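Colleague: no sequence for this one, just the structure:
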């Protein structure tokens, strides 16, 4: 009888499998779950830098706040969303970067993960929220307080990150909306507070506010994060039942677009808040930060409770991003480094490693973290931008001239690495005078857009190389 049962059950199993696959292909998230994933994406993006830089920009740009905000939104929102779409269409960041070479993809992926993870971004979340929420009440340079705060901060974030596929239940449904409510309250207060007319732009915004806003958008690190946040969002989409590859990618892209719309609205509001704050108390372009700008406004609007209010917003925003980053980094390392010295390492162990390492780095201080991170970001951003832009024109251009990936990224990388090296040496009091002078003599160096020149040269060489190889 077993011989006759098999032919009957196998076709039935095949039919059931086909039906299930067909249902999966046609599946899409409901409006409720799309909103939840969009809020999750937004919560993972929106951290300390996203709160600090737009208000400072508005306070310094003043009457030129509109073009500055447009430039900021292009680099802090437009580029990350394009990154999400490019990575989704390529089937993952490493597939995208492999168009240059597999070894390059591995190296760049590792460097980006470390930058948006334990080396810079994760430690910055704890230190920034501490300085905004705790320092105003107990004073500066209290190492013991920072130690205790960071232990609690990273312990809670570690526990929440243990279920990355369910982040939508915490970040998307609770933390993200709560953060938005707090920002809206601050914006409404700003609308009704008495203030004078907006003044003239100061600092870097006195000339070229659009470009200055664009460059300052780098400091959010959202483009680099977008290249890997899709991993976690994709897991959440799968957890909601959309497991078919193309449908999952489509829903991930929709979530990214929704998060982008939220970010645009919030950045515009924060820029306006900064402009109003700057009209009440002019910002010092050399000493003030976005945190100072926000505190000035909330103190005027709410009195002494304003400082605590801003601190709460920072803690929520930083905690959201920290949890998302730990989940992203641990997921990446679990997939790529399953064993270390012949010892299997699980997601839980990797997330613990990143939490502990970030805890150690965070206690070095916020100033040191930001100072070292800026040159590294200045190197990684141009490389990521050219990769994404070439990917977006893959069908119409890049696929016809495949060597443009290699040559464009190569020349941009060489320039970016030398520029990063010079700036890092300068941080530590050293210098390479000849290289530094050569770089500063290049066009657009003052606007930090000199990498456009090697990018254009790389595209030209890549086209010629592709044509020669084709023949």
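Modeller: That came in fine, so what should we check first? Predicted model, so just to flag it, every value in this text is computed and none were measured.
Colleague: contacts and neighbour counts: CA atoms only from here.
Modeller: Noted.
Colleague: What is the burial count for residue 212?
Modeller: 22 (other CA atoms under 10 Å).
Colleague: Can you pull out the residues in contact with stretch 225-245?
Modeller: Stretch 225-245 has contacts (CA atoms under 8 Å, 6 or more residues apart in numbering) with 21, 24-25, 27-29, 33, 37, 40-41, 44-45, 80-81, 83-84, 87-88, 93, 116, 164-168, 248-249, 251-252, 324-325, 327-328, 331.
Colleague: which among those residues end up buried?
Modeller: 24-25, 27-29, 33, 37, 40-41, 44-45, 80-81, 83-84, 87-88, 93, 116, 164-168, 248-249, 251-252, 324-325, 327-328, 331 (16 or more other CA atoms under 10 Å).
Colleague: Looking at the contacts of stretch 225-245, which are in helices?
Modeller: Mapping the contacts of stretch 225-245 onto helices (DSSP state H) picks out 21, 24-25, 33, 37, 40-41, 44-45, 80-81, 83-84, 87-88, 93, 167, 248-249, 251-252, 324-325, 327-328, 331.
Colleague: quick one: residue 283 from residue 131, how far?
Modeller: According to CA to CA, to the nearest Å, residue 283 stands 19 Å off from residue 131.
Colleague: okay, pairing it with this:
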């Protein structure tokens, strides 16, 4: 694989992950962390960037996203992929990207509701860019991503060269445990589950660009993951620093989008809104293109469905949901995503296991404790059980109570296999 294609694929991967949430979340973290930003950002990067990068590397070693569930019964593996791609695609991730692009990029310029025409244009553009999967590197990695990086660089340089305010003392949990708080917030970005979905796109792109042997694919995937991790880390650090030095424009801000909008208005004046609109729309567009392509690639490989046909269905559902039922769909999809994220991570962790039985046990164990974490995050856990879990279940307050049971299942399986080498594991 040529170095230029490798760089372009890494930039494409960065753009696929860089949704609006990735841009507007760090400013709030920076504002709240204040002088504890280095520790908070370190924790955040470990989970928000480290987990997705690790997932891409593992998928590269497997040479296929499908191999992640190959040891499971066929119907369970198929159900997992259908649920995951539906949840992060047309049921939740893509409609949210469309509405965020509209609300932050287009709505400020109009006095009337333009969501429907914007959605039509946005979905058509998404379809055209996802129509030919082999062209994603050319469209996104070589054209859109450099433009997006230049826009982000303008924000970053302005924050570094001319910060608005001095960094304040940390607030909330960042006062006593900034590293742990950063770890939790990074985990809650759910980019790890996006990495499992985007794996279809990344591995296919690597294969189409000249990497043919398993070793070449694994090597290229590792380098692509490193490029993604560097670019995303720089973006997060810059946006976090901007938030930490924007106290005067962040009064009563409930999310990073408000901080970002106020910052560009003060720093760039009348052109600030145009800059912000360009960044948000491009970030959301690359995400919807990547998710459409991931859904289409999976359906082509699994059900032999033509890519254009699947892409058309995905963008149509996205447009309908974005306009007529986003809140209801989010309410229904969010619990599924909160459960699917640890399940996907557990499959990545268990990917080197030779036993299908062990992989299934890891998945089922994680599913049970993932439901516990989802109920906790959603505030649906009964008070009595909540108290019990807080006192007795490790990592419950970090929304990762699944991690230790998952590890225990794998350690037990390894120990049993070594004690009984003739057993079938």
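Modeller: Noted; the coordinates are in hand. Bear in mind the structure is a predicted one, so any value in this text is a computation, not a measurement.
Colleague: related to what we said a few turns ago, ok, residue 283 and residue 131 of structure 1, which is more surrounded?
Modeller: residue 283 (27 against 21).
Colleague: Next, that one: secondary structure please.
Modeller: With DSSP: H, G, I helix; E, B strand; the rest coil as the basis, residue 283 of structure 1 sits in coil.
Colleague: again with residue 168 of structure 2
Modeller: Of the three states, residue 168 of structure 2 takes coil according to three-state DSSP.
Colleague: My understanding was that it contacts residue 36; is that so?
Modeller: No: between residue 168 of structure 2 and residue 36 there is no contact under CA atoms under 8 Å: 9.3 Å.
Colleague: if you count what's nearby, which of those two comes out ahead?
Modeller: residue 36 (22 against 17).
Colleague: What residues does the aligned partner of the more buried one in structure 1 make contact with?
Modeller: For residue 36 of structure 2, the aligned residue in structure 1 is residue 64 (criterion: TM-score structural alignment). Contact analysis of residue 64 of structure 1 by CA under 8 Å, 6+ apart lists 200-201, 205, 209.
Colleague: Any quick PyMOL command for the buried ones out of those?
Modeller: Command for PyMOL that selects the buried part of these, burial taken from 16+ other CA under 10 Å:
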select buried, resi 201+205+209
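Colleague: Spell out the residue ranges of the strands in the stretch 251-400 of structure 1.
Modeller: 339-340, 343-344 (DSSP state E, counting those that start in this stretch).
Colleague: What lies in contact with the last one?
Modeller: Surrounding strand 343-344 of structure 1, the residues in contact under the criterion CA under 8 Å, 6+ apart are residue 338.
Colleague: Kindly report the same for stretch 235-249 of structure 2.
Modeller: 22-24, 26-35, 37, 41, 45, 152, 156, 159-160, 163-168, 256, 259-260, 262-263.
Colleague: so is residue 450 of structure 1 in a helix, a strand, or just coil?
Modeller: coil.
Colleague: what do we get in structure 2 for it?
Modeller: Per TM-score structural alignment, residue 450 of structure 1 is aligned with residue 401.
Colleague: once aligned to structure 1, how far is stretch 274-287 of structure 2 on average?
Modeller: Average distance, stretch 274-287 of structure 2 versus aligned residues of structure 1 after superposition (mean CA distance after the TM-score superposition for structure 1): 1.0 Å.
Colleague: according to the alignment, that stretch goes to what range in structure 1?
Modeller: Going by TM-score structural alignment, stretch 274-287 of structure 2 lines up with residues 308-321 of structure 1.
Colleague: So which of the contacts of stretch 235-249 of structure 2 sit within helices?
Modeller: 22-24, 26-33, 37, 41, 45, 152, 156, 159-160, 256, 259-260, 262-263.
Colleague: out of the residues you listed, which are buried?
Modeller: By 16+ other CA under 10 Å, those give 22-24, 26-33, 37, 41, 45, 152, 156, 159, 256, 259-260, 262-263 as buried.
Colleague: ok, now how distant is the alignment partner in structure 2 of residue 267 of structure 1 from residue 69 of structure 2?
Modeller: Matched to structure 2 by TM-score structural alignment, residue 267 of structure 1 sits across from residue 236. Look at residue 236 of structure 2 and residue 69 of structure 2: by CA to CA, they are 32 Å apart.
Colleague: Quick check on the two: which one has the bigger neighbour count.
Modeller: Per other CA under 10 Å, whichever of residue 236 of structure 2 and residue 69 has more neighbours is residue 236, with 25 against 21.
Colleague: could you pull out the helices for the stretch 101-250 of structure 1?
Modeller: Assigned by DSSP state H, counting those that start in this stretch, the stretch 101-250 of structure 1 shows helices spanning 102-114, 121-133, 135-138, 143-160, 167, 176-192, 209-216, 222-239, 245-280.
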